[in-house]
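Asks: Predicted model and sequence below, questions to follow.
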Amino acid sequence: MSQGRIKTAVLVAGSWGTAIASVLADNGHEVWLWTRNESQAAEINASHRNSRFLSDAVLSPSIRSTVSMEEAAKDAAAVFIVAPSSAMREVAASIRPHLGKDTLVVHATKGFEIGSLKRMSEVIAEELPAYDPRRIVVLSGPSHAEEVIRRCPTTIVVAADELAAAESAQDLLINSDFRVYTNDDVVGVEVGGALKNIIALGAGLSDGLGFGDNAKAALLTRGLAEITRLGMAMGGDPMTFSGLAGIGDLVVTCTSRHSRNWRAGSMLAQGLSLEEVLSRLGMVVEGVRTTQAAYRLAMQYKITMPITAELHRVLFEGKDPKTAVEDLMERDRKHEN
């Protein structure tokens, strides 16, 4: 792929999609940012702001927003799908008529499809049957949109079975503020990016209950063990979980108030119901759906995931968060490794 100015499309105009659009605009590319919301598109085009998701940011005037999928995706050399996991199948299907055979497809969604338990690249591959699935790129790593949009130093990873596709994505995105590594472990990068949101919910719960840094350090460490255990069972490379999509993303999501998963856990610790938490946040909290998926995947692969299991009981079975933590601490004694 040429490194000159090309047309790119970003779907959809949430916080992370808007941040990726800004990186592409900084690199001199033509950027179309798709949204279903006409008033949001009008605001982005007229005032260069996305007030719902990134209220303090002024966007590049070279970012154009549209509610037309055809206008956004037709003739685009690269399409970045940043839809919630629940909408991935629909969005992927909607670009099918407008996708060229050589278009680069990148997704930056961290989750599973609940019904099928499929990873996002698998969902995309099913909806784009004429597209080579080896060229589907996944973008992940420690990257809060609120910091990327301010051009804070950020390092991420792009992975594809065909390394040349990952390198094309790297070429499009990399700059002095946004460093991009490549990887060929699609499974590991997707699993690590999805499962860290579960542990971030637990970190928010722990902080909200006032359990301190010792407890959170243990939660991250044992959480990483769970992520690695399931990721390896699904075919991921264990080294991936020691990298940006594993421990890197885990640390940033579990320790930052930018993290909506951390905030959701903290609000649950204050006694709010899950429905109240999601209503107050007003944005997708992927860790909730991912907890459902991981709980089922753990049973499918016969993997022990005690933190995930306790969070599932808190979220969906009404268990008291403090009791859940106490039950984790009182599990039978074990060897660490």
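Replies: Sure, I can see it.

Asks: C-alpha from now on. contacts and neighbour counts both.
Replies: Will do.

Asks: Surely I307 touches L224?
Replies: No - I307 is beyond contact range of L224, at 10.4 Å (criterion: C-alpha atoms under 8 Å).

Asks: contacts for stretch 1-19?
Replies: With C-alpha atoms under 8 Å, 6 or more residues apart in numbering as the test, stretch 1-19 has contacts from 20-21, 24, 28-35, 50, 53-54, 72-73, 75-83, 91, 144-146, 148-149, 168, 171-172.

Asks: mind listing the helices for the stretch 201-337 of the chain?
Replies: 212-233, 249-255, 260-269, 274-281, 286-300, 306-317, 321-329 (DSSP state H, counting those that start in this stretch).

Asks: residue contacts, the residue positioned nearest the centre of the chain?
Replies: The chain has K110 as the residue nearest its centroid, 2.9 Å off, counting by C-alpha atoms, centre = their mean. Listed by C-alpha under 8 Å, 6+ apart, the contact partners of K110 are S85, M120, S140, E190, G193, A194, E286.

Asks: how about it, secondary structure?
Replies: Under DSSP: H, G, I helix; E, B strand; the rest coil, K110 falls in the coil class.

Asks: same thing with L33?
Replies: L33 - assigned by three-state DSSP - is strand.

Asks: what's the burial count for it?
Replies: Number of residues near L33 (other C-alpha atoms under 10 Å) recorded here: 30.

Asks: That one and R64 touch, don't they?
Replies: Yes - counting by C-alpha under 8 Å, L33 touches R64, with 6.0 Å between them.

Asks: what touches both of the two?
Replies: Common neighbours of L33 and R64 (C-alpha under 8 Å, 6+ apart) do not exist.

Asks: hmm, back to that, can you flag the buried ones in the contacts of K110?
Replies: Among those, the ones that count as buried by 16 or more other C-alpha atoms under 10 Å are S85, M120, S140, E190, G193, A194, E286.

Asks: could those residues go into JSON lines alongside distance to W16?
Replies: What follows is the buried ones among the contacts of K110, written out as JSON lines (distance: C-alpha to C-alpha, whole Å):
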{"residue": "S85", "distance to W16": "13"}
{"residue": "M120", "distance to W16": "16"}
{"residue": "S140", "distance to W16": "11"}
{"residue": "E190", "distance to W16": "16"}
{"residue": "G193", "distance to W16": "14"}
{"residue": "A194", "distance to W16": "15"}
{"residue": "E286", "distance to W16": "13"}
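
Asks: take the one below as the second:
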Amino acid sequence: MKHEQFSGDPHLACARRYQRAAVIGAGSWGTALAATLARAGVETTLWGRDLAVINAINSQSMNTRHLPDVALPGTLRGSHDMAEALKDAEVALLVVPSRGVRAVSRLVAAHAPEAMPIAVCAKGIEADTGLLMAQVAKEELGDRPIGCVSGPTFARETALGHPTAATVAFPFAYTDRLHPEESPAARLALSLTTESFRAYVSDDLVGVEIGGAVKNVIAIACGMMTGAGFAENTRAALITRGLDEMKVLAETVGGRRETVTGLSGIGDLALTCSSTTSRNMALGQQLGQGLARADCFEGRAVVVEGEVNAKSVTDLARRLRISMPICETVRSILHDGVDIGVAFAALWSRPIEAEPRGMDVAFDHPSSDKDIATLAERIS
């Protein structure tokens, strides 16, 4: 069998690509990942529910609904049949909205081989359970190795072959540490790597997933303040303090703070908070401009992951008794009906704290109620 190599790292010198992969979910991101695998030389099947989309992939090498201007590799095959899509696959990527991860994982479990590694490519925290997406999938998929793919990626740019980087994370068992080149994380990272797509390997699945869940909420906050007329200072402050909230949550649930400074944390945060290509940023901007939620996106029913995550993230933080004031602010606006100006003025007038958490000091904010009310009016 041909051996592919990661340059520069002797531990991964003999890592092997998977030969056959299934991508479950034919939306824009699923299609982009499937195209990346196919361009890397992996025999790839893309499963989707929309028969018209699958037929277009097979007949025109195009996803006419989600990426109509992107030419897909001719080797990429679409399937409407889950059993067919998973047949002979060595690895699967689960690329569906977070609310669908549990149900689709259950479908995959009925057809996937028992030892098949599965990477979840949805970002979020399940509302009722407080579980991360890989944990949700694990409940349905049993002993199969479960990981994730996450990073600062817009689907269209990835599908077009723009230089892109992401992290592939799986827990490392003892045997994975002895032979990292045979680990699911290493083999999937190599399988995704092309001349334009660069994958990194992580064993901190929890830390990587926390970054993906929280960044969408912070992006809504950035969008709201941008829509209200504020600019770079405000966004930089929200990104930086949002990163701190991300670190605290990751560390509390067993991840590593350093993971949050990587692609799946600050990388994804910076991307999502800087462009209205992100639906989270776009929603926040429209709300900040004064649109009612029902009128955003021209009245279309657009799924915005951070809207759901604002509640699930803060529910989890409350259970863990940790402070996430930016996420709480977004929740108060989206789910509790608090005025944007009042909510953000309250955020900015919180007690003065030390930035290094180890100092553990706080002082009353010196602004008067009148000053705070003035800021609230400016934001509104």
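Replies: Cool, the structure landed. Predicted, not measured: the structure shown is a model, and the values here were computed from it.

Asks: And the TM-score between them?
Replies: Scored against TM-score structural alignment, normalised by the length of the first structure, the superposed chains reach a TM-score of 0.94; 334 aligned residues with a C-alpha RMSD of 1.7 Å.

Asks: Now check the second structure for the residue matching the residue nearest to the centre of the first structure.
Replies: Aligning on TM-score structural alignment places K110 of the first structure opposite K123 in the second structure.

Asks: what's the answer for N45 of the first structure, then?
Replies: Match for N45 of the first structure (TM-score structural alignment): N58.

Asks: before we move on, the earlier item: just checking, which of the buried ones among the contacts of K110 of the first structure belong to strands?
Replies: Counting by DSSP state E, the part of those found in strands is S140.

Asks: In helices only, show me the buried ones among the contacts of K110 of the first structure.
Replies: The helices, defined by DSSP state H, take in M120, E190, G193, A194, E286 from those.

Asks: just curious, which of these is nearest to R179 of the first structure?
Replies: Lowest distance from R179 of the first structure to these (C-alpha to C-alpha) belongs to G193, with 17.5 Å.

Asks: residue in the second structure matching the closest one?
Replies: Per TM-score structural alignment, G193 of the first structure is aligned with G212.

Asks: That match touches I266, doesn't it?
Replies: No - between G212 of the second structure and I266 there is no contact under C-alpha under 8 Å: 9.8 Å.

Asks: give me the number of residues near the residue mapped onto L76 of the second structure from the first structure?
Replies: Correspondence of L76 of the second structure to the first structure, assessed by TM-score structural alignment: I63. By other C-alpha under 10 Å, 22 other residues sit near I63 of the first structure.

Asks: repeat for L320 of the second structure
Replies: 12.

Asks: State the distance from it to M133 of the second structure.
Replies: Going from L320 of the second structure to M133 of the second structure by C-alpha to C-alpha, to the nearest Å gives 18 Å.

Asks: Then P113 of the second structure?
Replies: Applying C-alpha to C-alpha, the value for P113 of the second structure to M133 of the second structure is 20 Å.

Asks: and the helices of the stretch 201-337 of the first structure, which is most packed in?
Replies: helix 260-269 (a mean of 26; mean count of other C-alpha atoms under 10 Å).

Asks: relative orientation of it and helix 286-300 in degrees?
Replies: Helix 260-269 of the first structure and helix 286-300 are oriented at 90 degrees to each other (axes from the mean of the first three to the mean of the last three C-alpha atoms, to 10 degrees).

Asks: which residues in the second structure does helix 260-269 of the first structure align to?
Replies: The alignment places helix 260-269 of the first structure over residues 279-288 of the second structure (TM-score structural alignment).

Asks: for stretch 210-230 of the first structure, same thing?
Replies: The aligned range for stretch 210-230 of the first structure is 229-249, by TM-score structural alignment.

Asks: Contacts for that stretch next, please.
Replies: By C-alpha under 8 Å, 6+ apart, stretch 229-249 of the second structure touches 210-211, 214-215, 218, 221-222, 225-226, 256-257, 260, 265-266, 269-270, 273, 317, 322-324, 326, 379.

Asks: Go again with 6 Å.
Replies: Residues from elsewhere that reach stretch 229-249 of the second structure, judged by C-alpha atoms under 6 Å, 6 or more residues apart in numbering: C222, R257, M324.

Asks: got it, and stretch 58-76 of the first structure?
Replies: With C-alpha under 6 Å, 6+ apart as the criterion, stretch 58-76 of the first structure contacts 7-9, 31-36, 41, 45, 48-49, 98.

Asks: repeat for stretch 181-201 of the first structure
Replies: Here stretch 181-201 of the first structure has contacts from 110-111, 157-161, 166, 223, 231, 236-237, 240, 245-246, 250, 253-254, 261-262, 265, 287, 291, using C-alpha under 6 Å, 6+ apart.

Asks: Y301 of the first structure and K196 of the first structure: what is the separation?
Replies: 18 Å.

Asks: same question, A21 of the first structure
Replies: Relative to K196 of the first structure, and taking C-alpha to C-alpha, A21 of the first structure is found at 24 Å.

Asks: And for A41 of the first structure?
Replies: Distance, A41 of the first structure to K196 of the first structure, using C-alpha to C-alpha: 31 Å.

Asks: Those two: which is more packed in?
Replies: Taking other C-alpha under 10 Å, A41 of the first structure and K196 do not tie; K196 has more neighbours (31 against 21).

Asks: From R313 of the first structure, how far out is the more buried one?
Replies: Taken as C-alpha to C-alpha, the span from K196 of the first structure to R313 of the first structure is 18 Å.

Asks: What of H335 of the first structure?
Replies: 25 Å.

Asks: again with S206 of the first structure
Replies: 15 Å.

Asks: ok, and V105 of the first structure, which helix or strand is that part of?
Replies: strand 104-107 (DSSP states H and E).

Asks: repeat for T155 of the first structure
Replies: Using DSSP H and E, T155 of the first structure falls within strand 154-159.

Asks: Which part of the second structure matches that strand?
Replies: Counting by TM-score structural alignment, strand 154-159 of the first structure sits on residues 164-169 of the second structure.

Asks: got it, and stretch 15-30 of the first structure?
Replies: Residue span in the second structure matched to stretch 15-30 of the first structure, by TM-score structural alignment: 28-43.
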